[in-house]
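predicted model and sequence follow; I will ask about them next.
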Amino acid sequence: MNDSEFLDALSRRLAGLPQVLAVALGGSRTQGTARPDSDWDLAIYYRGDFDPRHLRAIGWPGEVSELGGWGGGIYNGGAWLTVDGRAVDVHYRDLDEVDRIWDEARAGRFWTEPLLFHVAGIPSYLLLAELAANRTLAGDLPRPAYPPALQQQAPDQWWSRARMIFDYAAKNHAPHGRATACLGLLAEAVAVTSHAVLAAEGTWITNDKQLLRTAGLDDIDTQMITARSASDLPELVQTIRSRCRSRLRETDAELSQPDQVP
């Protein structure tokens, strides 16, 4: 079975699950960055009382979580499966939750949640970003444009958080040579700033793998490894903070708390 036949059969099987209204392909397979051994990332969009036992009953080898099994919230569960010798990730997506997030985003509101492997956590509008980027395989799904109110208001919320992180790193870790804590906070602040930049530019982002590159801040990767001793940390914090502020200034984002870093 070739990849096209595999994907067609897989999507039809998933679309047949009770309460599932649509199936979409995401990840590297839609972004043109997939390797031959890359996973197949699929989302099943349901409305109502979806029960994972129906997915489990198909009998594909792997692990099928309950709803909320991945921490609840935006990422409310999914499955890691092997189907026809291929690694398949299935994500549960509640259309009622998508509708709520869309209403909030159009009003310029969002929230963030922690998620493993995501340095700054994930914004609620991640579910909208997925819809904009994914390829619908079955059913009918919207492809949302970036809401103007979110583009106007989200950058300030992100940057306010980044400023606090930079301030804390500069005051409480860098002067005392706490390299691990300081660098960890810098990584978080850069990721948060990247979200601010992308929001200001109205660019959707679905995960951390391309976050800095897409925001034009991946040059900081080099700066992060230049600190040779604890005495370098204060200067490093200011250098990276200045770079982040400069990049955000390029977007003409409206910020309620101007930063004096040149």
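Noted; the coordinates are in hand. Numbering: from 1, shown residues only.

only C-alpha atoms from now on, for both contacts and neighbour counts.
OK.

next up, the contacts around residue 200.
151, 152, 154, 155, 251, 252, 253 (CA atoms under 8 Å, 6 or more residues apart in numbering).

just residue 19 next, same as before
The contact partners of residue 19, by CA under 8 Å, 6+ apart, come to 46, 47, 48, 49, 50.

can I take it that the third one is in a helix?
Right, the one you point to is residue 48. No: counting by DSSP: H, G, I helix; E, B strand; the rest coil, residue 48 is not part of a helix but coil.

neighbours around it, how many?
Counted with other CA atoms under 10 Å, the neighbours of residue 48 add up to 11.

for comparison:
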Amino acid sequence: MAAMRFTDAELPLHIADRLAGLPAVRAVALGGSRAAGTHRPDSDWDFAVYYRGGFDPADLRALGWPGEVSELGGWGGGVFNGGAWLTVDGRRVDVHYRDLADVEHHLAEARAGRFRIENLLFHLAGVPTYIVVAELAGNRVLHGSLPRPDYPPALRERAPGAWWSRAELTLSYARTNFAPRGAALECAGAAARACHETAHAVLAARGEWVTNEKRLLDRSGLRLVDPLVAAMTPDAAALTGALDRIAEILGAAAPE
């Protein structure tokens, strides 16, 4: 394996310099665990390119880094409108596309307490559209300038109820439709989703930003549901009892 040319301190500056030179890019930020200082030695590197106007992924491909570069909207559209999985100097590097017009829209919506929840891979409960605002709050800007918003009071007021309502409905549906048939897998899946929805509610009530679900249950104190899910068996009465107990735990944790 070839020796790495850049230290961990030098690498983000090297990458940001190359990304900042792409047409339409106005800012580059380092995100994820690397920005938060919670990374492991093998953690990947997450970057966001904030552009205004026409960004062309072909310009990113032309940098010559091996990997996969999606088109705009290539990750299913919505709030995550595409990006790239690359290898740079022997490290795994993710690049997310961030249209500044779209980011500014979601920032204004969050300040008004409005958001949507979209389906997205790797997010059991879905992803709130204010995730791009959460990124602004937690990312480390390496090139250009970006706002660093506080958690909006209106979002803190409205988001917890929206998330908790989804959790209640998720569990209620499972109790009515899955538990009576002894469908343990479906009940376990519903419990996992409801726990993540409740965790979003808990953290929103605290005014804490969420950018992924990796530590969501730990941050919200909901890991105690694990044994109940692990003990689920294809028995209708036992499943109903487990879902009722999970509903009690989540209800006690949920904001009033």
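Thanks, I have the structure now. On a predicted model such as this, the values are computed, not experimentally measured, just so you know.

related to what we said a few turns ago, still touching in structure 2? Go through the contacts of residue 200 of structure 1.
Listed in the original numbering, the contacts of residue 200 of structure 1 still in contact in structure 2 are 151, 152, 154, 155, 251 (both residues aligned by TM-score structural alignment, their matches' CA atoms under 8 Å).

what's the distance between the first one and residue 54 of structure 1?
Summarising the geometry, the distance separating residue 151 of structure 1 from residue 54 of structure 1, computed by CA to CA, to the nearest Å, is 39 Å.

neighbour-wise, which of the two wins?
Taking other CA under 10 Å, residue 151 of structure 1 and residue 54 do not tie; residue 151 has more neighbours (23 against 13).

show me what that one aligns to in structure 2.
Residue 151 of structure 1 maps onto residue 156 in structure 2 when the alignment is built from TM-score structural alignment.

hey, where'd the strands end up in structure 2?
Under the criterion DSSP state E, structure 2 contains strands at 25-31, 45-51, 67-69, 83-88, 91-99, 117-118, 127-128, 140-143.

residue in structure 2 matching residue 80 of structure 1?
Residue 80 of structure 1 maps onto residue 85 in structure 2, by TM-score structural alignment.

return the distance of residue 200 of structure 2 relative to residue 19 of structure 2.
Using CA to CA, residue 200 of structure 2 is found at 32 Å from residue 19 of structure 2.

neighbour count for the two, which is higher?
residue 200 (31 against 24).

that one and residue 160 touch, don't they?
Yes: Residue 200 of structure 2 is within contact range of residue 160, at 7.1 Å (criterion: CA atoms under 8 Å).

list the buried residues for stretch 7-24 of structure 1?
Neighbour-count burial for stretch 7-24 of structure 1, with 16 or more other CA atoms under 10 Å as criterion, is recorded at 7, 10, 11, 14, 15, 17, 18, 20, 21, 22, 23, 24.

and that stretch, which stretch of structure 2?
Counting by TM-score structural alignment, stretch 7-24 of structure 1 lines up with residues 12-29 of structure 2.

circling back to that earlier point, can you say which of the contacts of residue 19 of structure 1 are buried?
The neighbour count (16+ other CA under 10 Å) marks 46, 50 as buried among the contacts of residue 19 of structure 1.

could you pull out the helices for the stretch 51-200 of structure 1?
With helices called from DSSP state H, counting those that start in this stretch, the stretch 51-200 of structure 1 shows them at 53-56, 95-106, 126-133, 148-168, 179-200.

leaving out chain neighbours, which residue sits closest to residue 55 of structure 2?
residue 24 (5.7 Å; CA to CA, 6 or more residues apart in numbering).

how close does that neighbour sit to residue 145 of structure 2?
14 Å.

number of nearby residues for the equivalent of residue 120 of structure 1 over in structure 2?
Matched by TM-score structural alignment, residue 120 of structure 1 corresponds to residue 125 in structure 2. Neighbour count of residue 125 of structure 2, defined by other CA under 10 Å: 24.

where's residue 113 of structure 2 relative to residue 151 of structure 2, distance?
Taken as CA to CA, the span from residue 113 of structure 2 to residue 151 of structure 2 is 10 Å.

anything in contact with each of these two?
The contact lists of residue 113 of structure 2 and residue 151 share no entry, where a contact means CA under 8 Å, 6+ apart.

got the contact list for the nearest residue to residue 21 of structure 1 once chain neighbours are set aside?
Of all residues not flanking residue 21 of structure 1 in the chain, residue 46 sits nearest, at 5.4 Å (CA to CA, 6+ apart). Each residue near residue 46 of structure 1 by CA under 8 Å, 6+ apart is listed here: 19, 20, 21, 22, 92, 93, 94, 95.
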